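Peer 1: Next input, structure requested:
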Amino acid sequence: MTSREDAVAEHQEEATPDAVMTRIGQVVMLHRGGDRDEARDRFLELWVEIGEDGDALHRCTLAHYLADTQQDPADELAWDLRALSAADELTDGRVAEHRHWRAVRALYPSLHLNLAADYANLDRLEAARSHLRLAYETVGTLGDDSYGDGIRAAMNRLNLRLNGEDAADG
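Peer 2: This next block holds a predicted model:
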């Protein structure tokens, strides 16, 4: 292959969407539209399709969103723990293939925030504070954009809650 052909092939690979991530995104929209049960069912179908040993980015993303569809706080915690475990298997190269992320470390503030909230909902306050500390330790990896602002605001709200303060007081 010539260098031009290499460049064209590389561009085509970059332009080819990740079908699983696209499907996850479609189910996220269903969930955000208010159909929690249907979203959970479709996420679970995808989980079976991907498998416990499937692509770590797919497992991390899917478990992260699947947690939000759970009614039982313990089930939500279990899915968020799966998301964190899958993130620990990721490489920056694999994450950079997805258009929203540039580095694995940028996933951790949200993952730890979700775990902190899960533990708080289960009245496991020390575990909640521990994960919130980890979220704060990694928050510098977030961009100065609406996503980063949202994560930081949620962290601050949870911090107030864990310290027994009303967000309106602060």
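
Peer 1: going forward, measure contacts between C-alpha atoms and count neighbours the same way
Peer 2: Will do.

Peer 1: ranges for the helices of this protein?
Peer 2: 3-15, 19-32, 36-50, 56-67, 73-87, 92-96, 108-121, 125-138, 146-162 (DSSP state H).

Peer 1: One more sequence to fold, the one below, so I can look at both together:
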Amino acid sequence: MMKLAEITAAVELGRSGDRDAARTQLTALWDEVDDRATRCVVAHFLADVQDETEDELTWDLRALELVSDDQWLPSLHLSLADDYRRLNQMDRAAEHLEAARPHLAMLPEGEYGDVIRSGFDHVSEALAAGSVQRLETNPST
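Peer 2: The predicted model follows:
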């Protein structure tokens, strides 16, 4: 069963700057839930509150392994592209950007779709520039 309220509360903690509390709550949810869809969501958001890019990559890869809904694919591939870019693995970053590209057209109009499309543009530009710097905001959330 999706624990949307708990996930949302933990994500909000992370967005407000309390990444440690968010990480603790999301890790507890990861340990508690057993359905693929919920674990995918939790892993994707756990990636966002990691301090090290390598740890972020690990969680994003876990989320991709668990994905059961194509609506998450553009966000997951975008996150992975950004992870690999920051780890200076530019070829792998480019592969994930290309994997995200066909899914962009399926994104809904509105805030979520706009954030992902904008993130795609920002990661594409950073990749083209050879930048390994963290972007101002997470490109997929």
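
Peer 1: And the TM-score between these chains?
Peer 2: The TM-score (TM-score structural alignment, normalised by the length of the second structure) is 0.88; 131 aligned residues with a CA RMSD of 1.5 Å.

Peer 1: In TSV: the helices of the first structure, plus mean neighbour count.
Peer 2: Shown next, in TSV, are the helices of the first structure (neighbours: other CA atoms under 10 Å):
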stretch	mean neighbour count
helix 3-15	11
helix 19-32	16
helix 36-50	17
helix 56-67	24
helix 73-87	21
helix 92-96	14
helix 108-121	24
helix 125-138	19
helix 146-162	16
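
Peer 1: Which residue in the second structure aligns with Y136 of the first structure?
Peer 2: In the second structure, the residue matched to Y136 of the first structure (TM-score structural alignment) is R101.

Peer 1: who's in contact with its match?
Peer 2: Applying CA atoms under 8 Å, 6 or more residues apart in numbering, one finds that R101 of the second structure lies in contact with P74.

Peer 1: again, but for L104 of the second structure
Peer 2: 74, 113, 116-117 are the contacts of L104 of the second structure under CA under 8 Å, 6+ apart.

Peer 1: tally of neighbours for Q70 of the first structure?
Peer 2: Around Q70 of the first structure there are 17 other residues, counting by other CA atoms under 10 Å.

Peer 1: And it? What does it align with in the second structure?
Peer 2: Alignment note (TM-score structural alignment): Q70 of the first structure maps to Q50 of the second structure.

Peer 1: List the contacts of the nearest residue to that match once chain neighbours are set aside.
Peer 2: In space, and not counting its chain neighbours, Q50 of the second structure is closest to E56: 5.5 Å by CA to CA, 6 or more residues apart in numbering. Going by CA under 8 Å, 6+ apart, E56 of the second structure touches 46-50, 83.

Peer 1: what residue of the second structure takes the place of S110 of the first structure?
Peer 2: Using TM-score structural alignment, S110 of the first structure pairs with S75 in the second structure.

Peer 1: Pretty sure that match sits against I116.
Peer 2: Yes. Taking contacts as CA atoms under 8 Å, S75 of the second structure lies within contact range of I116: 6.4 Å.

Peer 1: The most centrally placed residue in the second structure and A9 of the second structure: what is the separation?
Peer 2: When the second structure is reduced to its mean C-alpha position, the nearest residue by CA atoms, centre = their mean turns out to be S79, at 4.3 Å. Shown here: S79 of the second structure relative to A9 of the second structure, a distance of 21 Å by CA to CA, to the nearest Å.

Peer 1: L61 of the second structure versus A93 of the second structure, what's the distance?
Peer 2: Counting by CA to CA - A93 of the second structure and L61 of the second structure are separated by 13 Å.
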